[in-house]
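Enquirer: Coordinates only, no sequence provided:
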């Protein structure tokens, strides 16, 4: 089994698009897959309970299929930081609790398992711990998704510094073009990508262009064309 923690340089950097695309790519290669979203805020109330669109997207790319609670054991309705959402729901979030909760899922032994974080790398889990602590606790390499826009160099390098400080390996990074205007000047755009390639510790696993559409399965399929799986 190969397992990675997936983080982003910020909220809406494109973690779910990149994660679902990697899972779709793995499935295309005949591998078993599992995408986990242990903590999700911004969930919608449904007849089946709270559901998060990111978690549902990961569930759709997980084969063999698993139930929703396996993908997203901690779901909160307000679209706010997880530690605040948990506090308002009178729930307790700790790294130890998360590790125990997802242990049976990791024991499934899928060929590729991705654990998607929430927000950026240092998003708080409680008053003392960050969700970032899950990667070193589980000894997982990290894939960084960079939202390509003005300011992405600073966000990416700070995230890389945080990974190094935590002693975790950067297995690679994925650029996701979230601002079409950022690529308007092709020379400037390529210079930014070259700087990221030169400064970041892991290999570039691909650059996802600006994709249009609302079908998450189709978006994952399209994005997968631009990616490669992490080495090893």
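Expert: Thanks, I have it. Because the structure is predicted, anything quoted here is derived from the model rather than measured. Numbering: from 1, shown residues only.
Enquirer: rest of the way, CA atoms for contacts and neighbours
Expert: OK.
Enquirer: element containing the residue located most distally from the centre of the chain?
Expert: Largest separation from the mean C-alpha position in the chain: residue 187, at 28.7 Å (C-alpha atoms, centre = their mean). Assigned by DSSP states H and E, residue 187 belongs to helix 186-199.
Enquirer: what's the answer for residue 118, then?
Expert: Assigned by DSSP H and E, residue 118 falls in strand 112-120.
Enquirer: tell me which strands and helices that strand is in contact with?
Expert: Judged by 3 or more C-alpha pairs under 8 Å, 6 or more residues apart in numbering; DSSP states H and E, the packing partners of strand 112-120 are strand 2-8, helix 15-28, strand 33-36, strand 39-41.
Enquirer: And here is the other one:
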């Protein structure tokens, strides 16, 4: 089993889009896959066989593109209602997030046998779980290799370089990065992409793909994701 942790330069960088496409890419290469979203903030009530359940759209996509589909809670054990920072959303629901509790909640999902296991964080690398722990601590416990999704927009160079350096300084292995277009006007971001491509190459961190802008993925139209999937390669490290 290969296990990867997907993080982004910030919120809405495109983690779920890239994660879903990587799961699809792995499947197309004959691998079994499993996507896990440990904690998701921003959920809605969904009617299930067991009654109403809080579910998150991003986690639903990871589940949809997993070959090893499990009950929803194995793909997303902690589903929070408000679409805000997870530790704040948890406080509003009188839930205490901690690294140890999150690891325990994720054990059923982490135990799913798959060739390619992908774990998507929330927001950026240092998103808090509480006043002393972050999702970076969680990723370290997993001993997973890291993929960084860079949302191409104003300020992304600073965000990308800081994220990459902190990830590497933590001892985690950064095995690749993805440049994700957040606007159809790529001319405005060409300079950022050129600089980042050169910088990451100097750091010997491979570019796994440059994905074009998409307004969103309709879960009922899975063929929409193929455009993104075709732009990506799986990590080889």
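Expert: Okay, I see it. Values in this document were obtained by computation on a predicted structure and should not be read as measured data.
Enquirer: Overlay the chains and give the TM-score.
Expert: Superposed pair, TM-score by TM-score structural alignment, normalised by the length of the first structure: 0.93. Supporting alignment: 231 aligned residues with a C-alpha RMSD of 1.7 Å.
Enquirer: so where is the strand holding residue 118 of the first structure in the second structure?
Expert: Alignment of strand 112-120 of the first structure against the second structure: residues 116-124, by TM-score structural alignment.
Enquirer: Please apply the same query to stretch 85-92 of the first structure.
Expert: Stretch 85-92 of the first structure maps onto residues 89-96 of the second structure, going by TM-score structural alignment.
Enquirer: And the helices in the second structure?
Expert: Assigned by DSSP state H, the second structure shows helices spanning 15-28, 57-64, 72-75, 86-92, 99-110, 135-142, 156-169, 190-202, 226-229.
Enquirer: wait, which of those is closest to residue 180 of the second structure?
Expert: When these are compared for distance to residue 180 of the second structure using C-alpha to C-alpha, the nearest one is helix 15-28, at 8.1 Å.
Enquirer: Mean per-residue distance, the closest one versus the first structure.
Expert: Superposing on the first structure places helix 15-28 of the second structure at an average distance of 0.4 Å from its equivalents, by mean C-alpha distance after the TM-score superposition for the first structure.
Enquirer: which parts of that helix are buried?
Expert: Residues 15-27 are the ones in helix 15-28 of the second structure that count as buried (16 or more other C-alpha atoms under 10 Å).
Enquirer: Would you convert those residues into JSON lines that also reports distance to residue 170 of the second structure?
Expert: Formatted as JSON lines, the buried residues of helix 15-28 of the second structure follow (distance: C-alpha to C-alpha, whole Å):
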{"residue": "15", "distance to residue 170 of the second structure": "20"}
{"residue": "16", "distance to residue 170 of the second structure": "23"}
{"residue": "17", "distance to residue 170 of the second structure": "26"}
{"residue": "18", "distance to residue 170 of the second structure": "23"}
{"residue": "19", "distance to residue 170 of the second structure": "22"}
{"residue": "20", "distance to residue 170 of the second structure": "26"}
{"residue": "21", "distance to residue 170 of the second structure": "27"}
{"residue": "22", "distance to residue 170 of the second structure": "24"}
{"residue": "23", "distance to residue 170 of the second structure": "26"}
{"residue": "24", "distance to residue 170 of the second structure": "29"}
{"residue": "25", "distance to residue 170 of the second structure": "28"}
{"residue": "26", "distance to residue 170 of the second structure": "27"}
{"residue": "27", "distance to residue 170 of the second structure": "31"}
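Enquirer: right, and out of the residues you listed, which lies closest to residue 127 of the second structure?
Expert: Using C-alpha to C-alpha, the buried residues of helix 15-28 of the second structure come closest to residue 127 of the second structure at residue 15, 14.0 Å.
Enquirer: mind listing what the closest one touches?
Expert: 6, 7, 8, 120, 149 (C-alpha atoms under 8 Å, 6 or more residues apart in numbering).
Enquirer: Tell me, of those, which are also contacts in the first structure.
Expert: Compared against the first structure with both residues aligned by TM-score structural alignment, their matches' C-alpha atoms under 8 Å, those retain 6, 7, 8, 120, 149.
Enquirer: Of these, which pair is most distant in space?
Expert: Top of the distance list for these (C-alpha to C-alpha): 120 and 149, 10.7 Å.
Enquirer: Quick check: neighbours shared by those two?
Expert: 6, 7, 15.
Enquirer: Tally up the residues packed near the second one, please.
Expert: By other C-alpha atoms under 10 Å, the residues close to residue 7 of the second structure number 31.
Enquirer: thought it was touching residue 151?
Expert: No: Residue 7 of the second structure sits out of contact with residue 151 when judged by C-alpha atoms under 8 Å, with a separation of 11.0 Å.
Enquirer: and the helices of the second structure as JSON lines, adding distance to residue 129 of the second structure?
Expert: Below are the helices of the second structure laid out as JSON lines (distance: least, C-alpha to C-alpha, whole Å):
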{"stretch": "helix 15-28", "distance to residue 129 of the second structure": "19"}
{"stretch": "helix 57-64", "distance to residue 129 of the second structure": "18"}
{"stretch": "helix 72-75", "distance to residue 129 of the second structure": "19"}
{"stretch": "helix 86-92", "distance to residue 129 of the second structure": "5"}
{"stretch": "helix 99-110", "distance to residue 129 of the second structure": "7"}
{"stretch": "helix 135-142", "distance to residue 129 of the second structure": "6"}
{"stretch": "helix 156-169", "distance to residue 129 of the second structure": "17"}
{"stretch": "helix 190-202", "distance to residue 129 of the second structure": "29"}
{"stretch": "helix 226-229", "distance to residue 129 of the second structure": "31"}
